[in-house]
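Colleague: Return a 3D structure for these sequence lines:
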Amino acid sequence: MLPRREVFPHVIEINYQARQRLGCCVYLVFNDQNEWLLIDIGYEDTVSEIIEMIRQMDFPLANCKYLIATHADVDHIQGLSKAKELLPNAQVIAHPSAAKPLEEGDRISTYAEISAQGISIDMPACKVDREVKEGDVIDLGGDVKLEVWHTPGHTDGQLAFRFGDLLFSGDNIYRDGCVGHIDAHHGSDIPDFIASLERIRDCDAKWLLPSHGPIFRNKRELLQSTIDRLNTYLHMADFGTCAVDWPLQDEWDEELLKGFDPETAE
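Modeller: Here you go, the predicted model:
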């Protein structure tokens, strides 16, 4: 059996657990009865490895109650159909705006097909069992309840989830102040994005658990700097980005080897 490397009580992040980057952040949230859920799943080719790791941590596979999509981008949800096959008791949960591309396997709106960049991968369709919206609660049982936040901007169906002092913050913001990419064809909206970031800035969650990169403290100055930057995008006719790398991912690869310690985290 594998020891459980909890980043916070009742929360395991699969990349930290594995001590290597497997893809997007995949959060396993569990209660005292060993019932559990996953927030995002990543690409299809890592699903079997992730679920085997979970089994080796002594979580009964039959006890997975929910598979939650933060939003319908391929790097978060390509593996949902396969995960559902391996975890048949789990309900797939998404925002209504994410449900349609998920259920249709829409390769364009999920970014599985970007011809200009030579990207063309499968996007298996997956039935959404439950649609959630702002203010809903995902109740795992016991004291483990996730409050649903609708945080549009990166996509129109982007969700975040409040759990005590933690906010599973999706692609809203990362530790270096970067945000999920902004692209009109999959529902990005800069004013909505700014409003979502302002909400995160003003909330009293102590930690942000993003969909990419390291967990980090909720720092007002970081959020404000990012909000200020996005405000400038409202007035740029040539807005767009074609970055060639992302240094934060390299930093995270190194940090995963060390594990996560809230006492020393930034």
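
Colleague: rest of the way, CA atoms for contacts and neighbours
Modeller: OK.

Colleague: burial count for the residue lying closest to V74 once chain neighbours are set aside?
Modeller: Using CA to CA, 6 or more residues apart in numbering and skipping the chain neighbours, the partner closest in space to V74 is T110 (5.1 Å). T110 is flanked by 23 other residues according to other CA atoms under 10 Å.

Colleague: just I93 next, same as before
Modeller: 23.

Colleague: likewise E6?
Modeller: 18.

Colleague: any idea which element the closest residue in space to it that isn't next to it in sequence lies in?
Modeller: Counting by CA to CA, 6+ apart, E6 lies nearest to I12, which is 4.6 Å off, once chain neighbours are set aside. For I12, the host element (DSSP states H and E) is strand 11-13.

Colleague: so what does that strand touch, helix or strand wise?
Modeller: strand 6-8, strand 27-30 (3 or more CA pairs under 8 Å, 6 or more residues apart in numbering; DSSP states H and E).

Colleague: Just name the most buried of the ones you listed.
Modeller: Among the helices and strands packed on strand 11-13, the stretch with the highest mean neighbour count (mean count of other CA atoms under 10 Å) is strand 27-30, at a mean of 23.

Colleague: this one next, for a side-by-side:
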Amino acid sequence: MKIEKFVEPNFGENIYILSDDESKKCAVIDPGLGANVESKVLSYIKNNGLILEYIILTHGHGDHIGAVKYIKERTNAKVIAHHDEKELLLDKKKNLSNMMHCGPQELDADIYVKDKDKLELGNLKLTFLHTPGHTKGCMCIRVGNEMFTGDTLFAGSIGRTDLYGGDYKQIEKSLKKISKYEDNVVIYPGHGPHSTLGVEKMTNPYMSR
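Modeller: Model (predicted):
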């Protein structure tokens, strides 16, 4: 397994490419749009002989979905999101893309998943964890000893809850859900550096409440 990160410069949003070493199948997680980062993502996939199967969205805000259409049109990869995020994805005002540099974005996922649904990516086994709070359909993605936490959990902080669909009590419940996993699980958030659940349990004030 390999994880490659690209950073969308306008909002500092992390775009991840998750790939299986043996099958060369891969998924792009949260493809933001800006400074030709979408072209860099496709170039990386091509140059490394990867096969893009899925575009996976931890949630539907504009900074996380801006390049979905661009990449899908060029690869025909299937878009995956949580079932409760459909409303946000289909509304440019609710997903805030109408106010962002990416321009208005409205799209439908090919596959909507629910809590604890699983997916195979080559030899990798992904588990989707519904973690609402930042949005109604926020989710984390667990694969092996890694977890993509989107805007639910950052290193030292959490995603804001004052936007449409946000709910602080819900994100508290989601953080408790995540905290049950092993300390050595490495987290890859939607913004900022990676960390581990153990470090966040000890130092992140929102995890210790």
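
Colleague: Could you get me the TM-score between them?
Modeller: TM-score of the superposed chains, computed with TM-score structural alignment, normalised by the length of structure 2, equals 0.87; 203 aligned residues with a CA RMSD of 2.1 Å.

Colleague: can you pull out the strands in structure 2?
Modeller: All strands of structure 2, identified by DSSP state E, fall at 2-8, 13-19, 25-29, 51-56, 78-82, 111-113, 118-121, 124-130, 139-143, 146-150, 153-154, 157-158, 186-189, 195-196.

Colleague: what residue of structure 1 takes the place of H59 of structure 2?
Modeller: Matched by TM-score structural alignment, H59 of structure 2 corresponds to H71 in structure 1.

Colleague: scratch that, L33 of structure 2
Modeller: L33 of structure 2 maps onto Y43 in structure 1, by TM-score structural alignment.

Colleague: just the helices in structure 1 please.
Modeller: Secondary structure of structure 1 (DSSP state H): helices located at 14-18, 47-56, 74-77, 80-86, 96-104, 190-202, 220-233, 247-258.

Colleague: So for I114 of structure 1, which of these sits nearest?
Modeller: helix 74-77 (11.4 Å; CA to CA).

Colleague: Just give me how far that closest one sits from the chain centre.
Modeller: 9 Å (CA atoms, centre = their mean, to the nearest Å).

Colleague: Spatially central, which residue of structure 2 would that be?
Modeller: Closest to where the C-alpha atoms of structure 2 average out (CA atoms, centre = their mean) is T58, at 3.3 Å.

Colleague: wait, isn't that residue in contact with G32?
Modeller: No - look at T58 of structure 2 against G32 with CA atoms under 8 Å: they stay out of range, at 11.9 Å.

Colleague: Give me the neighbour count for the nearest residue to L121 of structure 2 once chain neighbours are set aside.
Modeller: Closest residue to L121 of structure 2 apart from its sequence neighbours, by CA to CA, 6+ apart: K25 at 6.3 Å. Neighbour count for K25 of structure 2, taken as other CA under 10 Å: 21.

Colleague: which residues sit in contact with K25 of structure 2?
Modeller: K25 of structure 2 makes contacts with 19, 50-53, 121-122, as judged by CA atoms under 8 Å, 6 or more residues apart in numbering.

Colleague: buried sites along stretch 37-47 of structure 1?
Modeller: 37-44, 47 (16 or more other CA atoms under 10 Å).

Colleague: repeat for stretch 84-94 of structure 1
Modeller: Buried residues in stretch 84-94 of structure 1 (16+ other CA under 10 Å): 84, 87, 90-94.

Colleague: Same question for stretch 158-165 of structure 2.
Modeller: Those would be 158-159, 161, 165, for stretch 158-165 of structure 2 by 16+ other CA under 10 Å.

Colleague: Same check on stretch 137-153 of structure 2?
Modeller: 137-143, 146-153.

Colleague: Where in structure 1 does it fall?
Modeller: Residues 157-173 of structure 1 are where stretch 137-153 of structure 2 lands when matched by TM-score structural alignment.

Colleague: Check the separation of the first and last residues in the matching stretch.
Modeller: 16 Å (CA to CA, to the nearest Å).

Colleague: Kindly report the same for stretch 157-174 of structure 2.
Modeller: Note: stretch 157-174 of structure 2 ends 14 Å apart using CA to CA.

Colleague: Next: stretch 73-90 of structure 1.
Modeller: End residues of stretch 73-90 of structure 1 are separated by 20 Å (CA to CA).
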